[in-house]
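Engineer: the sequence and its predicted three-dimensional model are supplied below.
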Amino acid sequence: MKLVAVSAGLSTPSSTRLLADRLAESVRDDLGTQGHEVEVEVIELRELALAVANNLVTGFPASQLAYAIDAVTGADGVIAVTPVFTASYSGLFKSFFDLIDPAALTGKPVLVAATGGTARHSLVLEHALRPLFAYLRAAVVPTAVYVASEDWGARGDAYTDGLPARIRRAGAELAVLMAARPPAEAEAPEDEVTALERQLSDLRFD
């Protein structure tokens, strides 16, 4: 199985990336106990920021960005994590998912998560992230994970409360959906002519 985590964190190190890693680890462990082998890949959007902007203007994705889009659309499950900016997801996060075909995530298991400086922004999960992936017709797991600054140091039992319990619960839900779906089949690579035809068909004239 292929699990792809998308992290829109801008700093290094990043709490957003840390959350993505912990969620991915939870999903992999849960699937591992069911006998599934899981390949995990993390996509750092900060490394693709310029390519995302250029693609929005020109309609042509650079090779690294095209690879990231194909990784997300070809995964068996996706973890999407964004920092909160102005009470919503980051512009980079939204811009990346704007480049994905609206039908490409149909039925795909997705776990949404966010990081922020205060717990007051936790509703971003329900009023911004969940509607975004509902529009893309993804199968979003019931438990979304929001982590404020104070959550990182809070003590809590991994099975009953606190951040560890939320990560474990969300990871288990994504694992269930991934295990219930047939494995994603790898698409044959496009030749240069087919790739050019696809890019030309995607050109926008607005």
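Structural biologist: Happy to help now that I have it.
Engineer: from here on, contacts and neighbour counts on C-alpha atoms
Structural biologist: Noted.
Engineer: is residue 78 located within a helix, as I assumed?
Structural biologist: No. Counting by DSSP: H, G, I helix; E, B strand; the rest coil, residue 78 is not found in a helix; it is strand.
Engineer: right, and it touches residue 111 too?
Structural biologist: Yes. With contact defined as C-alpha atoms under 8 Å, residue 78 reaches residue 111; the gap is 6.3 Å.
Engineer: in this structure, which spans are helices?
Structural biologist: For the chain, the helices defined by DSSP state H cover 15-33, 49-58, 63-73, 91-98, 124, 130-135, 162-180, 192-201.
Engineer: which residues does stretch 103-115 contact?
Structural biologist: Contacts of stretch 103-115 with the rest of the structure, by C-alpha atoms under 8 Å, 6 or more residues apart in numbering, involve 15-16, 19, 73, 76-84, 89, 122, 124-125, 129-130, 136-141, 143-149, 170-171, 174, 177-178.
Engineer: next, the one to line up against it:
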Amino acid sequence: MKLVVVSAGLSVPSSTRLLGDRLAAAAVRGTAADVQVVELRDLAVEIAHNFTNGFPGPGLSDAIDAVTSADGLIVVTPVFSASYSGLFKSFFDVLTVGDKDALAGKPVLIAATGGSGRHSLVLEHALRPLFAYLRAVVVPTGVYAASEDWGAEGLAERIERAAGELAGLMGAVPVAAAAPVRAGGGFEVIPFEQQLEALRP
């Protein structure tokens, strides 16, 4: 099982990366899943060159391979001008220009950071439509963290809920944890990827 975090944070240290790390830790807790982080800040030049010459550099090529081979994604962006960052969008443009189905059916947890809670709707107005267009399966709970949320009540609970939803879609949650057996009989939880495979012609 492989989980990839795509972080578009620009600063060092980055609250965007911190949020991605916390979400990943919660999603793979108690499993043998591998976690890989793609820092878009380090790929900015290669992303720009890819637009002009059509060829990904070695770092960008590795990042594309990581994302397309992942069993699940956590994508985190800082908020700029009430939307995702240009670097974030550019990466997913590059990713899908060669393969429009690169994210089709892939479980994705969306998250964002910003200086004010007033931008929390970026999850629903920008990120969710983007990944719905790319035909990814976006988990119901997105996580937005404003500056005042760090250390405050509520953020940890949102992280756990969203991470649990992603783990369930990835099939990383044991059946007993994902769906407790009811008295008088139980039911089987079928991992999302298996359900999706059954629908394919």
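Structural biologist: Happy to help now that I have it. What you see is a predicted model; the values in this text were computed from it and never measured.
Engineer: reformat the helices of the first structure as JSON lines; add distance to residue 40 of the first structure and mean neighbour count.
Structural biologist: Compiled in JSON lines, the helices of the first structure are given as follows (distance: least, C-alpha to C-alpha, whole Å; neighbours: other C-alpha atoms under 10 Å):
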{"stretch": "helix 15-33", "distance to residue 40 of the first structure": "7", "mean neighbour count": "21"}
{"stretch": "helix 49-58", "distance to residue 40 of the first structure": "22", "mean neighbour count": "16"}
{"stretch": "helix 63-73", "distance to residue 40 of the first structure": "11", "mean neighbour count": "18"}
{"stretch": "helix 91-98", "distance to residue 40 of the first structure": "19", "mean neighbour count": "17"}
{"stretch": "helix 124", "distance to residue 40 of the first structure": "26", "mean neighbour count": "21"}
{"stretch": "helix 130-135", "distance to residue 40 of the first structure": "21", "mean neighbour count": "16"}
{"stretch": "helix 162-180", "distance to residue 40 of the first structure": "13", "mean neighbour count": "21"}
{"stretch": "helix 192-201", "distance to residue 40 of the first structure": "27", "mean neighbour count": "11"}
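Engineer: how close does the residue positioned nearest the centre of the second structure sit to residue 198 of the second structure?
Structural biologist: Per C-alpha atoms, centre = their mean, the C-alpha nearest to the average position across the second structure is that of residue 74, at 1.9 Å. From residue 74 of the second structure over to residue 198 of the second structure the distance is 25 Å, taken as C-alpha to C-alpha, to the nearest Å.
Engineer: whereabouts in the first structure does stretch 56-73 of the second structure align?
Structural biologist: Mapped onto the first structure using TM-score structural alignment, stretch 56-73 of the second structure covers residues 61-78.
Engineer: roughly how far is that stretch from the heart of the chain?
Structural biologist: Remark: stretch 61-78 of the first structure is offset 11 Å from the chain centroid, using C-alpha atoms, centre = their mean, to the nearest Å.
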